[in-house]
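A.B. asks: this is a predicted model, with the sequence first.
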Amino acid sequence: MNVRQWAADLAMGVRFAVGGGREGWVRALLTAVGVGLGVALLLLATALPNALADRSQRSSAREDFTYSGKILPKADNTLVIADTSTTFRDKDVRGRLLEPEGAKAPLPPGVAKLPALGEMVVSPALDRLLKSGSGKLLRERLPYRITGTIAHAGLVGPAELAYYAGGKDLLQQQAGGSVERIDYFGPSPNSQPDKLDPILLLLVLIVFIVLLLPVGVFIAAAVRFGGERRDRRLAALRLVGADGRMARRIAGGEALAGALLGLVLGTGFFLLGRELATRLEVRDISVFPSDLNPSPALVLLVAVAVPAAAVLVTLLALRGVVIEPLGVVRKARPPRRRLWWRLLLPLVGLGMLYPMIGQGNSNGNFNQWLVIGGTVLLLVGITALLPWVVEATVARLNSGSVSWQLAVRRLQLSSGTAARMVNGIAVAVAGAVALQMLFAGIEGDYTKRTGNDVDRAQMEITVNSGVQLSEAERQFKGTEGVRRASVVSFTSLGDRARNPQTEIEVAVGSCAELREVARLTSCADGDMFRILGGDYAGDTKRLAKAGGTLYFDPHYDGSPSISHTVPWKVPAGFRTAMSREDPTGYARGGLLITSGALPANATKGLNQKAFVSLDPAVTDATDRVRNTAARLDPLADVYTLTTTRQSQQLRSIRTGLLVGATCVLVLIGASLLVSQLEQLRERRKLLSALVAFGTRRRTLSLSVLWQTAIPIGLGLALASAVGLTLGAVLLKMTASTVVVDWTSVLMMTGIGAAVVLAVTLLSLPPLLRMMRPDGLRTE
């Protein structure tokens, strides 16, 4: 191979592309736009690892809880911190109360100065929300004066809602893991990163393949824009002495010019999109522009691979085209496409995936190279099969209306062009169908039933011992949107005042409230009960023995909480009660004590737990309850009861898929529109001639619609078949039952059809402008 000759021919093709006048520039620009959109998405994909790493690093740098169960001694460099995170209209709000204990107390990342009591520093997004009309309810929950904003280093994303507020006597307000004394911000030495199991790793791998493969298909299609006009130019080159190989290399140079210009446009699209990234938020996930920095090695790979692929695709496309000095033989009826080698790609792909069938989580990670190779071959097989399917189908289509016959004849002459336009969306739909099947098949393994009875209550709130039972009950029952609120007090009894060996649970309240947690045949104020059959009943009968001494709210060494330990001589007269699951599904054990039988000095150690039933007709009822809880106790624990709980890792993967699928759909729509406009531009004179001979514009518009609808219908049908096959194989690999989620299949194909319909509608205005008789006029 003569490298110098190759370089000269490619350079000549580049000169033809950039120096061919208006026609050449339009053709090069269309190619560049198509390639540029794909390059922008590829650059985004190469930037994702760095973006995720930066987000994770900032999140790790601000970690503030060790959950060790121990408390540091007070010092000049310690800080007491309390978790006050909340939720506002399905958006998470990260909150912390800070109480410095010395001049050297650590500062959270992104915070220049610790807020004083009654003050807070907030993220820019939370600042905007609180100052807007929609943030009025949340402002009531955060009664602090804003004195500053949290900088970039303290936030995982620009849309994150977060705040730090000043607190006081935090250790005396709440026990457990929500309050801790720390001397630094950062990851705990004992913390371990969450590792994905083999099935979730497989899911992540398939997500990346499904999202990136259509991008490559679109780039390959974009470099072939203007194929028919290019072939006529190549025939002219043959007429002046170029041989067939030289003509093909010159065509490769033209494609190279469009690809290089596409790299420039793609870089511009990416930089523009990166600056707009702060305004994009998908399921609470957002990124800073500085996070989206592609790896230099990956950028270099894209910069080399895209132009090389443009030349290679062009040479392969022209391999079966005979270019003669007087024309291109493609205008004659082309030979029928062969099927046998087109079936090899998906069959080899299935063969690569077959050895991993039945592996599940029990045999370690799946072989990544076999997964990548098998999935890519199976999906790429669509691009090989679709031209044959379109050709074989349209060859049998004849009779029909004028618009139908015009469309069918055009497809019979250039079925390959129609198939190329559909290839990308077919690959995307097939991958989406397979992913939806995989998600549906494994979702049950990562979704657990909570046991919550949402018919009895929809929220559970726990407030600390400083709040009286009667006050908590009055506040919750008086909250707008609350149908019913049942408040019960809880504490524990130990066999020792300090570090007890055995504890039993105690519930305190009125007879009506105690019936939420036990089955009572009869009850009056002053009664006491032993619960039989609870989940954690303990040695209730032995401990609660008349005449013995037990201790309310016993103290543990190293506990961050302040205990209100009270000795109690166990009286006689306990009755028995049967256990009953509370609205959270927990069957309580231990003792029940009505308010009249509780020692007066034991009330300080009681925590109040409210089970709240909401009126669905009241807007923001959940947030109103959260506001009430915050007024009673800023450190209140508020939970929304649900019947199921799904793995956070699976939800994160699904969110990533949603973000990526949104970008791919935008690319699909934009690329299809560019391709459609290029096809119309190629046929501009033909359309003008048909209108000049009296063809109605409605007929031509319908013919263009049919030319799009027929390949799309065939492509979506083939994509559904391949997607179902891939989904079934993936489910077999994960040792899951193969179940077809027809709703998801129809939804994915419907989304693909909707994108094509939108593109067709957007192309109608330029089509109508081209259908003018004066389009035949030449200067």
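C.D. replies: Here it is on my side, so go on.
A.B. asks: contacts, neighbours, all on C-alpha from now
C.D. replies: Will do.
A.B. asks: what comes up buried for stretch 556-570?
C.D. replies: Under the neighbour-count criterion of 16 or more other C-alpha atoms under 10 Å, stretch 556-570 has Ser559, Pro560, Ser561, Ile562, Ser563, His564, Thr565, Val566, Pro567, Trp568, Val570 buried.
A.B. asks: what about the residue lying closest to Pro766 once chain neighbours are set aside, distance to Val26?
C.D. replies: Nearest residue to Pro766, sequence neighbours excluded (C-alpha to C-alpha, 6 or more residues apart in numbering): Leu677, at 7.8 Å. To Val26, Leu677 is 11 Å away according to C-alpha to C-alpha, to the nearest Å.
A.B. asks: below is structure B, check it against A:
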Amino acid sequence: MSDAPGRAGIRGWARDLVLGVRFAVTGGRRGWTRTALTSFGVGLGVALLLVAAAIPHAVENREGRKGDRTVNTANSEKLSAGSFLFAQANTSFRGDMITGTVFRPTGNGRTDLPPGLAALPGPGEMAVSPALADLLASSDGALLKERLPYRVTAGIGEHGLAGPGELLYYAGSGTLTRASADGEADGFGQYAAGNPIAGVLLLIVVIAFVALLLPVAVFIGTAVRFGGDQRDRRLAALRLVGTDRAMTSRIAAGEALCGALLGLVVGAGLFVLARRFAGEVILWDVTVYPFDLVPSPMLSLLILIAVPVAAIAVSLFAMRGVSVEPLGLVRNSAPHPRKLWWRLLLPLVGFVLLLTAATATTLVGSETIQIALGATLMLVGVTALLPWLVETVVARLDGGPVAWQLAVRRLQLTSGTASRAVSGIVVAAAGAIALQMLFGSVQGDYTFTTGVDTSRAQLQMKTDTRDGSAASELVTSYQRTTGVDRAIGLTEGLIERPGPKRGEEKGHPFSRITVADCPSLRMLVKLSSCKDGDAFIVDEPAHLRTFAYVPRPGEQVKLVRTDETGKPGANAAVWRLPATAREVKSIVSPVGEMTAGVLVTPSAIDAAQLPRPMARIMVKLDPGVKDAAEHVRNTAARLDPLTSVTSLESTETDKQFASIRSGLFAGAAATMALIAASLLVSTLEQLHERKRLLSILVAFGTRRSTLSWSVLWQTAIPIALGLALAVVGGVGLGLTLLMMTGTAVADWWVFLPITGVGAALILLVTLISMPPLWRLMRPDGLRSE
């Protein structure tokens, strides 16, 4: 050989790597099977990495299309000839959000169009997204059709939608006024500046990326080491014909390189296949178009380089502890005990890196990299401890049933293979436990109590009316709606003192007047008695007063009229507050608010005198009626398509926090799917390696059930130890993250469901691997080629 042993130049490296590649693809059926398993395993990981690399582009495209269709109100003071009125008419149908906008042109020029439309819908017409069109055409959409009283005349194109599953419509109106509209504009394309992510939320994002992508890297490292037993026998033969140890290691690296390169091709193919069907997948109400999933060129290049390099590095690292001799294999002799010190050093260094970043209130630049590196080292350290733990524990196991002894003996001989097979579960479980601890402890800062009493009302409707009499008619309409148990109706207007204003009244001279029957008023204020004709004044301490103007009993007030622009008008009616009006104290209403101002029963005032009041109806639904909420929304749309319908919830979650949580769930689902597939591939690879041994055992009279139980124990022992290690490592990382955020542990038992999912996953994979196991135990496994 031209190169000195162990000191090959570039040409020597290239020659040996190419030779390893040739062995990988010319090893007969068994060689091809091993290479196929390796390339498929690497391909799964590469596909998920490509999906992760495409997420930034997909998010940017979705947000860009949303921004392009947002009404631009920046020039509302100087509108062009193509101006229009607009109003949001969003609704919800069986938990799905439907986004709608109503338009009415007001200028004499050509009106600008939102993206995806060829023409603005005329009065009574609407353009709908494909998903909404399918919903309306289905049997489930019959109830929704009643709520959208428009004729579908057009569809919305892809460039006007955030995703293929979005439910969106644009409608035209001939009755929309400036008072009922949300505003007037002349174009689209207003980008709202996004709020920067808070330090704690950014910390969650960083840890989530580490926890979700690290199992992918671990699995790729495991996949390139498939077929270890056959590889060692082949390398021993090479040593017999004259190769030195360094050359043997490089040839082994070449075989791993072949699997990695083919894995890149397989991964790209799987990504293209997944991308094709991406539009049909809905994860936590998020959909993307296939053309959105374009991996970042820089990240793609990094994957293209890192996977082959990692394959070579992992193979060379594995060969450092192997002494392949011409006449023997290292696996036939007792292996050296695994070193513990460096395995403990990794999480210790990660812990120090995380703690030194604990004072950062916002994460930018090097701090983000430091935290990502620290979390990675802690999780990698947990994974690195697993082989040592398995080796140490199984070395002390002895006795028991035959199946148990077969499993233990196999683990004592080759515990590294079993440890590698479950390392992905360990790192994923540890990362998930840490994230759940962090989520559980900080979610209180991003989840707010609204004060809503959902036992008294589940929906609230608000709409502007022409006068008080029209407002009172709405309550009757809702009360008669299918699925309504009780409707609380309030008619709310404004009053002010006639004549000059006093002191503090000059800044805010109005007070509120609320008209409702006695049962409804009892939901707002504390009443000892109430009958129709009574009037009440809410008594509030001066420092808690909502309105500066507080009328007194018997005092004249002016019922404020508003014109089409919503501003107070001149010709307001005068009404005298009854002298019998009593002062009462406000209580928390069903929607969590405190009432202020004047409250009167219907007979105390002529409702028709109230100029343009707002009708507010709170509805308690009948739980025994299916789609009760949908019937109420239909009534609201029939009475006024622009009615604001709000679902009352006792808690509210910060939008950024909710978005990150949804993204984490979607990523966790993809990672768990990869882990399940990787475990199955690893199990099949191990069974294929032991095909001849299994057939020999059966031929000598070993029961198939005994061998099946031995395979189960071989998986269960490393998994049990791995999950225990994941709990310790995950809780340790979680506590470190909580120290960084200065929060306390909210739940010490968050690891139970995560370990349960891991155990169930192992059981599922084991059951799926049973049929191939039984086929491998047939006598034809004794044949040699």
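C.D. replies: Sure thing, it's come through. As the structure is a computational prediction, the values presented were derived from the model and not from experiment.
A.B. asks: that older thread, now check the second structure for the residue matching the residue nearest to Pro766 of the first structure.
C.D. replies: Per TM-score structural alignment, the equivalent position to Leu677 of the first structure in the second structure is Leu684.
A.B. asks: doesn't Ser769 make contact with that match?
C.D. replies: Yes. Leu684 of the second structure is within contact range of Ser769, at 6.9 Å (criterion: C-alpha atoms under 8 Å).
A.B. asks: what span of the first structure lines up against stretch 595-604 of the second structure?
C.D. replies: Residues 588-597 of the first structure are where stretch 595-604 of the second structure lands, counting by TM-score structural alignment.
A.B. asks: which residues in the stretch 51-200 of the second structure form strands?
C.D. replies: 84-88, 91-93, 96-105, 125-128, 151-155, 168-172, 183-185 (DSSP state E, counting those that start in this stretch).
A.B. asks: okay if I get these as a markdown table plus distance to Thr362 of the second structure?
C.D. replies: Listed next are the strands of the stretch 51-200 of the second structure as a markdown table, based on distance: least, C-alpha to C-alpha, whole Å:
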| stretch | distance to Thr362 of the second structure |
| --- | --- |
| strand 84-88 | 35 |
| strand 91-93 | 36 |
| strand 96-105 | 33 |
| strand 125-128 | 42 |
| strand 151-155 | 44 |
| strand 168-172 | 36 |
| strand 183-185 | 37 |
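A.B. asks: who's in contact with Gly118 of the first structure?
C.D. replies: Pro143, Tyr144, Arg145, Ala165, Gly166, Gly167 (C-alpha atoms under 8 Å, 6 or more residues apart in numbering).
A.B. asks: now swap in Gly416 of the second structure and tell me
C.D. replies: Pro387, Glu391.
A.B. asks: next, the mean deviation of the helix or strand it falls within compared to the first structure.
C.D. replies: Per DSSP states H and E, Gly416 of the second structure falls inside helix 415-446. On superposition with the first structure, the mean distance recorded for helix 415-446 of the second structure (mean C-alpha distance after the TM-score superposition for the first structure) is 0.4 Å.
A.B. asks: in that helix, what counts as buried?
C.D. replies: Using 16+ other C-alpha under 10 Å as the test for burial, helix 415-446 of the second structure gives 415-442.
A.B. asks: gap between Asp517 of the second structure and Val711 of the second structure?
C.D. replies: Distance from Asp517 of the second structure to Val711 of the second structure, by C-alpha to C-alpha: 74 Å.
A.B. asks: I meant to write Glu166 of the second structure there.
C.D. replies: In terms of C-alpha to C-alpha, Glu166 of the second structure sits 47 Å off from Val711 of the second structure.
A.B. asks: same check on Leu273 of the second structure?
C.D. replies: According to C-alpha to C-alpha, Leu273 of the second structure stands 34 Å off from Val711 of the second structure.
A.B. asks: mind checking which of these two has more residues around it?
C.D. replies: Higher neighbour count among Leu273 of the second structure and Val711: Val711, with 23 against 12, using other C-alpha atoms under 10 Å.
A.B. asks: now do the same for Ile675 of the second structure: its match in the first structure.
C.D. replies: Using TM-score structural alignment, Ile675 of the second structure lines up with Ile668 in the first structure.
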